[in-house]
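have a look at this prediction, sequence included:
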Amino acid sequence: MRGDDDWIACPFPNTNVKKLMPLHGTAPILYKNGFYCVDCDGTLGAYDIMKDDGWSVLEKPKKIFKNDMHPNLLVECGGDLLLVKIGHIGTSVRIFRLDFSEMEWVEVESLGKHMLFISETSCLSAIAPNSRTENKIFFPRLYLNGGGILSYYTLPNQGRF
């Protein structure tokens, strides 16, 4: 079975900018049966592909960040929907898991055997190939002295290396 030969554009305008204002460049992600996007204060937008009734701004989870214009990224990791909060110029990284039963963000203490790769616009999760790379968050630091380096955080002590 094949899909259509042509792509069809389906615009879904944000009709409620006061409730949800994702930063430019942060992409929505596909998680289970829907697309999700998040704005800088942790408000979640969702599009359920099974219902096909457009985007909605979820009343929960409640905003967890106030007046913060640093990016939030979403990623699926080990079956969970995670929010990655990046501080100013990568000075800090915090991870939250969406508890769907309570519809609230819960801070994550460990990624277990997973690792995350973060860029300015997206985030990718993978199972670590060895114990030295588990529970780490890797991201490029492309602006340092004109050269590209790879930094990482480890969650137990939030140390940057």
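On my side now, so go ahead. Residues are numbered from 1 along each chain as shown.

can we go C-alpha only for contacts and neighbour counts from here?
Will do.

most centrally placed residue in this protein?
In the chain, the centroid-proximal residue (Cα atoms, centre = their mean) is residue 74; its distance is 1.5 Å.

wait, is that one part of a strand?
Yes: assessed by DSSP: H, G, I helix; E, B strand; the rest coil, residue 74 belongs to a strand.

wait, what's in contact with it?
Residues near residue 74 by Cα atoms under 8 Å, 6 or more residues apart in numbering: 28-29, 36-38, 81-84, 122-123.

with secondary structure, neighbour count and distance to residue 132 as new columns, can those residues be given to me in JSON lines?
Below are those laid out as JSON lines (DSSP: H, G, I helix; E, B strand; the rest coil; neighbours: other Cα atoms under 10 Å; distance: Cα to Cα, whole Å):
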{"residue": "28", "secondary structure": "coil", "neighbour count": "20", "distance to residue 132": "30"}
{"residue": "29", "secondary structure": "strand", "neighbour count": "19", "distance to residue 132": "28"}
{"residue": "36", "secondary structure": "strand", "neighbour count": "22", "distance to residue 132": "31"}
{"residue": "37", "secondary structure": "strand", "neighbour count": "25", "distance to residue 132": "31"}
{"residue": "38", "secondary structure": "strand", "neighbour count": "24", "distance to residue 132": "31"}
{"residue": "81", "secondary structure": "strand", "neighbour count": "21", "distance to residue 132": "24"}
{"residue": "82", "secondary structure": "strand", "neighbour count": "23", "distance to residue 132": "22"}
{"residue": "83", "secondary structure": "strand", "neighbour count": "24", "distance to residue 132": "23"}
{"residue": "84", "secondary structure": "strand", "neighbour count": "24", "distance to residue 132": "21"}
{"residue": "122", "secondary structure": "coil", "neighbour count": "17", "distance to residue 132": "23"}
{"residue": "123", "secondary structure": "strand", "neighbour count": "23", "distance to residue 132": "20"}
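
take this one as well and set it beside the first:
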Amino acid sequence: MAEEIVQINREKDQEKKEFDKSWAKLLPELLQLVSAHLFVTDYSTFRAICKSWRLSTPISKPLLPLLDSPHSQSPCLMSVGNYKCSFFHPIYNSTYHMEIPELLGAMIRYSKYGWLLLSRADCSVFFFHPFSKIKIKLPSYHHEYAFETMCFSSPPTSGDCVVIGVTFAGMQVGFIRRGELDWTICQFKRDSCSELSGCTPVLYKGKFYCLYKLGRLAVFDLNEYLGAPNQYSCSWTVFSTGLPEHICDSYELSYLVEDNGKLFAVFEMHDCEPSVYIFSLNLSPRGSRSRMTWSHMKWHEVRNLRNKTLYVSPGGSFLELAAVKGMRNKIYLPKVQDNSNVFYSLKTKNYHSFFSDYSTRISSYGRELNNSSWIIPMLTTAEEEFSW
């Protein structure tokens, strides 16, 4: 009887070994098909199962999971470092590092429609779609004009796409439209210029909005210039925002966001409580078809985002419907803490992370990502041979 039991156990062990062996011998094509739909954390576990599974899947896999995930339209924070690019997803608490040689040494200037606008020290400019690896080169601009900030109006595949850059003091604005071979440089009157705040500008319906230091807003009407470039005198329309004095004097970082005809200004304070202020400005007043009268335009403080989430970063900022309920009325910053995104709650007036109990009112909470931008994962219809 004992010998029979031993024999049965041996047979079971043999069957188990054969079963395990069969999983290890799955066709690489099948393994690749399965792994292509795994998110970052599960993908790492998948590769750790056995040698054959690890060999069937590349270390730097395409970013398909970000496109196929249930929350694919939720922005993720992308950072370009010296050797690798990193993606931080606020919902999945996952960090994905990937080598993208095309981006090494490049500075993120702007992000929208799933595209990145980048530049290099040699004044070369290009679009890059990290989810399809498509790169679109633009004509370089002259070294004399070192653009401090840049943005674009629509996807680079669109016929009306315009790229704009502005120098540090706002003395020059350069723009180039799709199909053009050279940049057009607008020289501004010195008395109309001031020092920019450094935040990303906004291009909306042909008007270019920049935030100046001391909280002032400057506007350049590109349509008016294009209508009469020889007669039009380049100057900023600058108006005082009427912001509280303690904000103008004490804010450390600022961001501009356009959403459905409204301009949102976000100020992160230094050693102040509360640490973050939001103001909105209606760019399309109802009942008025005439030219905007800036003296009647006023900032209004926003105390509640309700069911929306605000994502801010040096390269791209978005106001989106909250992907999950717990993200409502929060501002996600270009910061991470233990590889988790840092956000500011307008309700608690504190900085938090979803995956940590720690919270603080101090603005220095988390690690600031310099060359970074929020980007919305999406597909593109552009092909590799697409040219500007």
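Done, it's in. Note that the structure is predicted; figures quoted are calculated from it, not measured.

TM between them?
For these two chains in superposition, a TM-score of 0.76 is obtained (TM-score structural alignment, normalised by the length of the first structure); 156 aligned residues with a Cα RMSD of 3.0 Å.

show me what the residue nearest to the centre of the first structure lines up with in the second structure.
In the second structure, the residue matched to residue 74 of the first structure (TM-score structural alignment) is residue 256.

all helices of the first structure, in order?
Counting by DSSP state H, the first structure forms no helices at all.

so which residues of it form strands?
29-31, 34-38, 44-48, 55-57, 72-77, 80-86, 93-99, 104-107, 114-118, 123-127, 136-141, 149-154, 159-160 (DSSP state E).

mind putting those into TSV with distance to residue 2 of the first structure?
Formatted as TSV, the strands of the first structure follow (distance: least, Cα to Cα, whole Å):
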stretch	distance to residue 2 of the first structure
strand 29-31	21
strand 34-38	22
strand 44-48	23
strand 55-57	27
strand 72-77	27
strand 80-86	30
strand 93-99	34
strand 104-107	39
strand 114-118	33
strand 123-127	28
strand 136-141	37
strand 149-154	41
strand 159-160	47
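
which of the ones you listed sits closest to residue 21 of the first structure?
strand 34-38 (8.0 Å; Cα to Cα).

what range in the second structure matches that closest one?
Taken onto the second structure by TM-score structural alignment, strand 34-38 of the first structure occupies residues 207-211 there.

which outside residues touch that stretch?
196-203, 217-223, 256.

check whether residue 106 of the first structure really touches residue 100, as I assumed.
No: counting by Cα atoms under 8 Å, residue 106 of the first structure stays clear of residue 100, with 10.4 Å between them.

pick the most deeply packed of the strands of the first structure.
strand 72-77 (a mean of 24; mean count of other Cα atoms under 10 Å).

and the angle from that strand to strand 114-118?
150 degrees (axes from the mean of the first three to the mean of the last three Cα atoms, to 10 degrees).

strand 72-77 of the first structure vs the second structure, average offset?
Comparison of strand 72-77 of the first structure with the second structure after fitting gives an average deviation of 1.4 Å (mean Cα distance after the TM-score superposition for the first structure).

run the angle between that strand and strand 93-99 for me.
60 degrees.

show me how far strand 72-77 of the first structure is from its chain's centre.
Here strand 72-77 of the first structure is found 3 Å from its chain centre; the criterion is Cα atoms, centre = their mean, to the nearest Å.

give the aligned range of stretch 65-83 of the second structure in the first structure.
Going by TM-score structural alignment, stretch 65-83 of the second structure sits over no part of the first structure.

alignment lookup: residue 94 of the first structure to the second structure.
Using TM-score structural alignment, residue 94 of the first structure lines up with residue 277 in the second structure.

and the spatially closest residue to its match that is not a sequence neighbour, what does it touch?
Of all residues not flanking residue 277 of the second structure in the chain, residue 267 sits nearest, at 5.3 Å (Cα to Cα, 6 or more residues apart in numbering). By Cα under 8 Å, 6+ apart, the residues touching residue 267 of the second structure are 247, 251-255, 276-278.

I'd like to know which of those residues is nearest to residue 183 of the second structure.
residue 255 (26.0 Å).

for the closest one, give me its contacts.
Contacts of residue 255 of the second structure (Cα under 8 Å, 6+ apart): 199-200, 265-267, 312-314, 317.

now it: how far from residue 199 of the second structure?
According to Cα to Cα, to the nearest Å, residue 255 of the second structure stands 5 Å off from residue 199 of the second structure.

any common contacting residues for these two?
With Cα under 8 Å, 6+ apart as the test, residue 255 of the second structure and residue 199 both reach residue 314.

wait, isn't the match of residue 94 of the first structure in contact with residue 254?
No: with contact defined as Cα under 8 Å, residue 277 of the second structure does not count as touching residue 254 (9.7 Å).

for those two, list the residues in contact with both.
With Cα under 8 Å, 6+ apart as the test, residue 277 of the second structure and residue 254 both reach 266-268.
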